[in-house]
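Chemist: Predicted model and sequence follow; I will ask about them next.
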Amino acid sequence: MNHCTLMAELISDPQLRYTQDTQTAIAEFTVVFPGLKADDAPQQMKVLGWGNLAQEIQQTYHMGDRVLLEGRLSITSMERPEGFREKQVEMTAQRVYGLNTLGALPIGTPPTPPPIAAYSAPPPPGSPPPLPPPVAVAPPVPAPVAPTPEPEVDYDDIPF
């Protein structure tokens, strides 16, 4: 099964075009994502979106937006004028999620959720003050036990 999820940044605005026969919308744009290692150069890839997704991509996302792309990969081989074949990777997107609402994180850094306190509702008026958080107590450490000496083995007494 060919299914890929990739976090990337748009380096070109999505271009909307249509097929000749059925007038199906196609959005095409280029993204960049970091290499696997710190010393690897960032990589670029062309992404395609079809139909209603193409129109949504063209209306919603612009150059500089960070997105999470979900789709399938394909490799196309092109004949170069220099006399060799070049392989290029493309992604056909099935879903696109915008990540700009998560804050200014560099590409490759996973987003962190806000602290749990941000989700708690304020206490109702007239209620007693909240209790302080419990203090973690370390479990008691058992006293070290001296190892018992092993009985000596008399190797002369072993029968053959």
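Modeler: Structure received.

Chemist: alpha carbons only for contacts and neighbour counts from here, please
Modeler: OK.

Chemist: Now do the strands in the protein.
Modeler: 4-10, 15-18, 25-33, 43-50, 66-79, 85-98 (DSSP state E).

Chemist: What is the shortest one packed up against?
Modeler: Secondary structure elements in contact with strand 15-18, counted by 3 or more CA pairs under 8 Å, 6 or more residues apart in numbering; DSSP states H and E, are strand 25-33, helix 52-60.

Chemist: again, only using 10 Å
Modeler: In terms of contacts (3 or more CA pairs under 10 Å, 6 or more residues apart in numbering; DSSP states H and E), strand 15-18 is packed against strand 25-33, strand 43-50, helix 52-60.

Chemist: what angle separates the last one from strand 25-33?
Modeler: Taking axes from the mean of the first three to the mean of the last three CA atoms, to 10 degrees, one finds that helix 52-60 is oriented at 60 degrees with respect to strand 25-33.

Chemist: Can you give the contact residues for helix 52-60?
Modeler: By CA atoms under 10 Å, 6 or more residues apart in numbering, the surrounding residues in contact with helix 52-60 are 13-18, 24-29, 48-50, 93-98.

Chemist: make it 8 Å
Modeler: Counting by CA atoms under 8 Å, 6 or more residues apart in numbering, the neighbours of helix 52-60 from elsewhere in the structure are 13, 14, 15, 16, 25, 26, 27, 48, 49, 94, 95, 96.

Chemist: alright, now check it against this:
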Amino acid sequence: MNNVVLIGRLTRDPELRYIPNTGTPVANFTLAVDKQLSKEKKQEFESKGQPTADFINIVIWGRQAENCANYLSKGLLAAVQGRIQTRSYDAKDGTRRYVTEVVAERVEFLEWADDKDSNFEDTSTDFPDIDGFEPIDDDNIPF
């Protein structure tokens, strides 16, 4: 069984690119996931300059990759569900490099950027394409 669930903050904006010949979108970003440390241990780690979080490389493909690139940015909180993948490649200097990353199957946006910094428009009160649905006044709800 290979299943990973992480919650953390992006350390940088997602990097979106498209695979040549196929045009398949792929996005990469790093998630900072806090370690489970007591308050005292956390202070000790910080005083020694040791990290109090793990930095996990995330890869996501397809339409979700484009959504991540459009709506996630550095510092925002996100949840990632996927699988761990290991691979290796030969670097330009001839050395063998090994990579461990999470291939995301699902990403949940747990925070949104401020409206002024985002192209996201809240359309929760607009129902132009759904017949029979219209906004209601919350004051008329009996509970």
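Modeler: Great, that's in hand. The model shown is predicted, which means the values in this text are computed figures rather than measured ones.

Chemist: Now list the buried members of the contacts of helix 52-60 of structure 1.
Modeler: Buried positions within the contacts of helix 52-60 of structure 1, assessed by neighbour count (16 or more other CA atoms under 10 Å), are 13, 14, 16, 25, 26, 27, 48, 49, 96.

Chemist: Report the spatially closest residue to the second one, excluding sequence-adjacent ones.
Modeler: Sequence neighbours aside, residue 29 is the residue nearest to residue 14 of structure 1 in space, at 4.6 Å (criterion: CA to CA, 6 or more residues apart in numbering).

Chemist: can you check the third one too?
Modeler: The spatially closest residue to residue 16 of structure 1, leaving aside those adjacent along the chain, is residue 27, at 4.5 Å (CA to CA, 6+ apart).

Chemist: if I look at the one you found, how far off is residue 62 of structure 1?
Modeler: Residue 27 of structure 1 sits at a distance of 12 Å from residue 62 of structure 1 (criterion: CA to CA, to the nearest Å).

Chemist: Quickly list what's touching both of the two.
Modeler: residue 14.

Chemist: May I ask which helix or strand encompasses residue 40 of structure 2?
Modeler: Using DSSP states H and E, the element containing residue 40 of structure 2 is helix 39-47.

Chemist: how long is stretch 73-87 of structure 1 end to end?
Modeler: 13 Å.

Chemist: again with stretch 54-72 of structure 2
Modeler: One end of stretch 54-72 of structure 2 to the other measures 19 Å (CA to CA).

Chemist: for stretch 39-53 of structure 1, same thing?
Modeler: One end of stretch 39-53 of structure 1 sits 35 Å from the other (CA to CA).

Chemist: for stretch 64-78 of structure 2, same thing?
Modeler: With CA to CA as the measure, stretch 64-78 of structure 2 spans 13 Å from end to end.

Chemist: do the same with stretch 2-19 of structure 1
Modeler: Across stretch 2-19 of structure 1, the straight-line distance between its terminal residues is 25 Å, by CA to CA.

Chemist: List the buried residues for that stretch?
Modeler: For stretch 2-19 of structure 1, a neighbour-count test (16+ other CA under 10 Å) marks 7, 8, 9, 10, 11, 12, 13, 14, 16 as buried.

Chemist: Could you tell me which residues make contact with the closest residue to the third one other than its chain neighbours?
Modeler: Looking back up the chat, that one is residue 9 of structure 1. Counting by CA to CA, 6+ apart, residue 66 is the residue found nearest to residue 9 of structure 1 once chain neighbours are left out, at 4.3 Å. Taking CA under 8 Å, 6+ apart as the criterion, residue 66 of structure 1 is in contact with 7, 8, 9, 10, 98, 99, 100, 107.

Chemist: Can you tell me which of these carry over to structure 2?
Modeler: Taking both residues aligned by TM-score structural alignment, their matches' CA atoms under 8 Å as the threshold, the shared contacts between this structure and structure 2, drawn from those, are 7, 8, 9, 10, 98, 99, 100.
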